[in-house]
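Participant: here you go, sequence then predicted model.
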Amino acid sequence: MDYPTGDIFVGEIIGTAILVLFGVGVVAAVTLRHSKAQASGWIVISFGWGFGVLAGAYTAGPLSGGHINPAVTFGIAVESGDWSEVPVYVAGQMVGAMLGAVLAWAAYYAQFQANADREKSAPTLGAFSTGPEIRKPVVNLLTEIIATMALVLPVLAFGLTEGLGTSGTQTLIVALLVVGIGLSLGGPTGYAINPARDLGPRIVHQLLPIPNKGTSDWGYAWIPVAGPLLGGVLGALIFNVAF
């Protein structure tokens, strides 16, 4: 389906903002002090991100198709051969990701301010962006490539099942797929699988006045951008060969 350029931009801003609001929000809820959900664990985080995909993609769907992820946009472009609207999609996704991160920070403002207590302060980047448990760039990159391939290839294949798209069920299944990827492949790097989801909030973390927030870890930042883009392209190439 062809969407007007303006609708694509607005839809991707809104959808990605909702995705990141839910996602950054659930990680903040689990990791920050004085949160009722503190220490709820990885399962809660995975489902929070999945519900963020569900809400964001359904909301953006009528305007843009609800990509809300540059890796998905790249994968669809490789599959279709149409790159004309890719810059508009990615621009909307980046703006939306930054907006969503700011909204999540505002919602947890008191908890982030509690980090001013130097004796109990902790780095806050983990609430915004991903980071590896074991820092090995080649392996971390490979993890992100595999996890994103496992997202984009099924997303494209779901489109072949008659009725999923028109019924709206496809978006629900993709949201569950994101939960599954988080539970199974999220352990090593935190499963960015979305360059905008990681880079946008990382920029916001750098800019926000969060007490004792620590580094934004720009030395790692290229991996959750390059890995998902490569994984999205690889997933689409496999789809084109196999289907």
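Facilitator: Everything's here; your move. Numbers count the residues shown, from 1 in each chain.

Participant: drop to CA atoms for contacts and neighbour counts, all remaining ones
Facilitator: Noted.

Participant: excluding sequence neighbours, find me the nearest residue to the residue most central in space within the chain.
Facilitator: Within the chain, one residue has its C-alpha closest to the average C-alpha position: by CA atoms, centre = their mean, that is residue 197, at 3.7 Å. Of all residues not flanking residue 197 in the chain, residue 97 sits nearest, at 5.7 Å (CA to CA, 6 or more residues apart in numbering).

Participant: presented hereafter is structure B, for comparison with structure A:
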Amino acid sequence: MDYSLGVRLAAEFIGTAIMVILGNGSVANVDLKGTKGNGSDWMLIAVGYGCGVLIPALMFGSISGNHINPAFTIGLAVSGLFPWSEVLPYILVQFAGAIVGQLLVVAAYKPHYDMTTNTQHVLGTFATINATKSKFNGFVNEFLGTYILTLGAFGITHAPFFAHNAGTANFGVGFLVAVLVASLGGPTGPALNPARDLGPRLVHAFLPLKHKGSSDWGYSWVPVLAPICAGICGIATYKFFFL
């Protein structure tokens, strides 16, 4: 079934919002003071992000393609697999969804934001931070992670093995994201998605949080540019060898 652009944009908006709520919500549960999950390990965050991609994929994969990531949208367009005329609308609603999703995370955890005095923990529930304050390391990490994400997600959803079972393919994509967070999340988070990082970082910059600290704008270009470059390369790699 073919869906109108408006319907597909609604799916991208809602899907991106859900991804941020489940993903950054899991970070908030681990890092903010006084939560039931405070002090839990990294695997809770990996599961949160994995399901944050899986649930929208099951809901909207057959409607909008469930890009929920500008790096994926741009990568498809560069390889001639998505119309350029729809790139900007997709990206705009992805960013809008990320912003709304982050606002809902803050609403859900507001008392715990007020209790948390560690400004790095607060920022980490919005956007990524390089653990060693290295832009070069951050770029390498985000590029590698997003390259595997886009190559893997496109490969899984187009694999002949899943041709008649798209639901199982979506579970594979969710598992891929969870593993990427578990295995490559140490240096940066990671973002793997410009909207997931920049949208919430804007929210962090403008909200009057009690213990906000810096939004780290000097680093902010890394989780935007690196995923876009990697998305272009990841999709192009799969197209070159397998399509």
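Facilitator: Perfect, thanks for sending it. The shown structure was predicted, so the numbers you read here are calculated from the model rather than taken from an experiment.

Participant: ok, the residue nearest to the centre of the first structure to residue 20 of the first structure distance?
Facilitator: 6 Å (CA to CA, to the nearest Å).

Participant: residue 176 of the second structure reaches residue 50, doesn't it?
Facilitator: Yes: with contacts counted by CA atoms under 8 Å, residue 176 of the second structure reaches residue 50, the gap being 7.3 Å.

Participant: what about those two, which has more around it?
Facilitator: Set residue 176 of the second structure next to residue 50 and count neighbours by other CA atoms under 10 Å: residue 50 wins out with 26 against 20.

Participant: show me what contacts that one?
Facilitator: Residue 50 of the second structure makes contact with 23, 174-179 under the criterion CA atoms under 8 Å, 6 or more residues apart in numbering.

Participant: distance across stretch 123-134 of the second structure, terminal residue to terminal residue?
Facilitator: Termini of stretch 123-134 of the second structure sit 17 Å apart (CA to CA).

Participant: report the separation between the counterpart of residue 142 of the second structure in the first structure and residue 67 of the first structure.
Facilitator: Taking TM-score structural alignment, the alignment pairs residue 142 of the second structure with residue 144 from the first structure. Residue 144 of the first structure is 18 Å from residue 67 of the first structure, where distance means CA to CA.

Participant: what sits up against stretch 54-62 of the first structure?
Facilitator: So stretch 54-62 of the first structure is contacted by 11-12, 14-19, 65-68, 171-172, 174-175 (CA under 8 Å, 6+ apart).

Participant: in the superposed pair, what's the mean gap between the longest helix along the first structure and the second structure?
Facilitator: Ranked by residue count under DSSP state H, the longest helix found in the first structure is helix 5-31. On superposition with the second structure, the mean distance recorded for helix 5-31 of the first structure (mean CA distance after the TM-score superposition for the first structure) is 0.7 Å.

Participant: and the next helix or strand after that helix against the second structure, how far off on average?
Facilitator: Using DSSP states H and E, the helix or strand that follows helix 5-31 of the first structure towards the C-terminus is helix 42-64. With mean CA distance after the TM-score superposition for the first structure, helix 42-64 of the first structure departs from the second structure by a mean of 1.5 Å once superposed.

Participant: what's in contact with the helix or strand following helix 42-64 of the first structure?
Facilitator: Sequence-wise, the next helix or strand downstream of helix 42-64 of the first structure (DSSP H and E) is helix 70-80. With CA under 8 Å, 6+ apart as the test, helix 70-80 of the first structure has contacts from 67, 83, 86, 89-90, 93, 148, 152, 156, 193-196, 228-237, 239-240.

Participant: if you set the cut-off to 6 Å instead, what comes out?
Facilitator: 83, 90, 152, 228-229, 232-233, 236 (CA atoms under 6 Å, 6 or more residues apart in numbering).

Participant: looking at the first structure, name the residue matched to residue 88 of the second structure.
Facilitator: Using TM-score structural alignment, the equivalent of residue 88 of the second structure in the first structure is residue 87.

Participant: residue 165 of the first structure: neighbouring residues, count only.
Facilitator: Burial of residue 165 of the first structure is recorded as 13 neighbouring residues (other CA under 10 Å).

Participant: which residue is the nearest non-sequential neighbour of it?
Facilitator: The shortest distance from residue 165 of the first structure to any non-neighbouring residue, by CA to CA, 6+ apart, is to residue 159 (6.6 Å).

Participant: now which residue in the second structure aligns to the one you found?
Facilitator: Match for residue 159 of the first structure (TM-score structural alignment): residue 157.

Participant: mean deviation, the helix or strand hosting its match versus the first structure?
Facilitator: Per DSSP H and E: residue 157 of the second structure is located in helix 135-158. On superposition with the first structure, the mean distance recorded for helix 135-158 of the second structure (mean CA distance after the TM-score superposition for the first structure) is 1.2 Å.

Participant: so which elements touch that helix?
Facilitator: helix 166-188, helix 222-242 (3 or more CA pairs under 6 Å, 6 or more residues apart in numbering; DSSP states H and E).
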